[in-house]
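Undergrad: Give me coordinates for this.
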Amino acid sequence: MRKLLFTFVVIFASQVSFAQDFKTDTKKYMDMSGQLAIFEKLTSQLEENIPSDKRADFRKDLNASLNVLKDKMADLYMSEFTHQDVKDLIQFYETPLGKKLSTKSTILMEKGEKVGQEWAMGLQGIMMKYMQ
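TA: As a prediction, the model looks like this:
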C-alpha cells in the first residue's frame, strides 16, 4: 500500500512540476513576443486618467489584475499549444527576426488600431448604402 501511495505522490508531483514549467515557459513566450509590453502600454494610458495622489495605489491594484490576466492568457495558450510548441516559439523569439518582431509589437498594435479605425469608418458608409 505504501508503494502505491508513494508512486501516486511521485507521479502527481512530477505532473505539477511539468505544468509549472509549461506555464512558466508560456509566460516567457508571452513576454518575449511583446504581448506583455502591449498590456503595459495600455495600462499606462489608463493610469494617466487617475489623480496623481492615487496612482501608486491604483498601480498596485492594476499589477494584481495584470497578474491574473497573465495567468489566464497563459492558460489560454496552454489549451491551444503543446509545451513543445511554446518552446519552439521561445526559440524563434531568441533569433534576430524574433527579437525584431517583439520590439515592433507595440508599434504594429498602434498602427493596426489606426488602420482598423479607418476601415470601420469606411464600413459605415458601405452599411448606410444598404440600410436605406
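
Undergrad: C-alpha from now on. contacts and neighbour counts both.
TA: OK.

Undergrad: who are the neighbours of the one helix or strand residue 121 maps to, in terms of helices and strands?
TA: Using DSSP states H and E, residue 121 sits in helix 96-131. With contacts taken as 3 or more C-alpha pairs under 8 Å, 6 or more residues apart in numbering; DSSP states H and E, helix 96-131 sits against helix 35-47, helix 83-93.

Undergrad: mind listing what's buried in that helix?
TA: Across helix 96-131, burial judged by 16 or more other C-alpha atoms under 10 Å covers 98, 101, 102, 105, 106.

Undergrad: for comparison, sequence B:
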Amino acid sequence: MRYLVFVLTLFLTVTACFAQRSYHEDAIRYFELNGTEQQYDTAIDQMFSLLQQQYSNQNVPDNVWDELQSNKTDAITNIKSLLVSVYRSNFTHEDIKQLIIFYESETGRQLVKDRTQLSDNQKNKLSDFFNSEVGQKVQNQSDSLRSMVSEVSELWSRDLYNETIQKLKTKGYKLP
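TA: Reported below is the predicted structural model:
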C-alpha cells in the first residue's frame, strides 16, 4: 500500500511539474515572440560582417567564419538567459504569461512585424493592453528595464566580440 501511495504521489508531482512551464521557459518564449531573439540574431550577423571587414586583408577562409558562426545559437541562448534575470527582477511569472498572451495575439504579432501597419482595431487592442495592469507595469518600468537590458547587452556583445577575436588569434589571424 505504501508503495502505491509513493508511486501515485511521485506520478502526480512529476505530472504537475511538467504541466506548468517555468519562469525561465516562459521568459524565453516571450523573447521569441516579442522580437528580442531576432534582434540579437541580427546583432550577431552585424558583428560578423564587421569582423569580416576588419579581417579582410587576412584572407580568412569561409570555413573559419562558418565555424565561428556555428556558436551563434549558444550566444543567443546565453543572452536570453541573462535577460531572464533582468526580467525576473521586474516582472512576475504571471506578468510574463500575460505578455506571452498579448504577443501571441494578432495585434502582438503585427506590432513586432510592423507597428506602422496596425489596423484601427489593433491600435485599440494595443491601447487596451497598455491600459492593463501588465501594460502599465511595462510602461512604468520601461526606463529602468531598458537601462538594465542595455547594460547586460553591452557586456554580452563585448564578451562575444572579444571571444571571437581571441578564436581568430588562436587560428593565426590578427587585426591590422
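
Undergrad: now what about the TM-score between them?
TA: Taking TM-score structural alignment, normalised by the length of the first structure as the basis, the two superposed chains have a TM-score of 0.58; 105 aligned residues with a C-alpha RMSD of 3.2 Å.

Undergrad: Show me the one of the helices and strands packed on helix 96-131 of the first structure that comes nearest residue 75 of the first structure.
TA: Closest to residue 75 of the first structure of these, according to C-alpha to C-alpha: helix 83-93, at 11.7 Å.

Undergrad: Can you give me the buried ones in the closest one?
TA: Buried, per 16+ other C-alpha under 10 Å, within helix 83-93 of the first structure: 83, 86, 87, 89, 90, 92, 93.

Undergrad: Same list as before, the residues you listed that is, but in JSON lines and with distance to residue 25 of the first structure included.
TA: Shown next, in JSON lines, are the buried residues of helix 83-93 of the first structure (distance: C-alpha to C-alpha, whole Å):
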{"residue": "83", "distance to residue 25 of the first structure": "8"}
{"residue": "86", "distance to residue 25 of the first structure": "7"}
{"residue": "87", "distance to residue 25 of the first structure": "7"}
{"residue": "89", "distance to residue 25 of the first structure": "10"}
{"residue": "90", "distance to residue 25 of the first structure": "8"}
{"residue": "92", "distance to residue 25 of the first structure": "13"}
{"residue": "93", "distance to residue 25 of the first structure": "12"}
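
Undergrad: so residue 32 of the first structure sits right up against residue 102, yeah?
TA: Yes: using C-alpha atoms under 8 Å, residue 32 of the first structure is in contact with residue 102, at 6.4 Å.

Undergrad: what is in contact with those two at once?
TA: residue 93 (C-alpha atoms under 8 Å, 6 or more residues apart in numbering).
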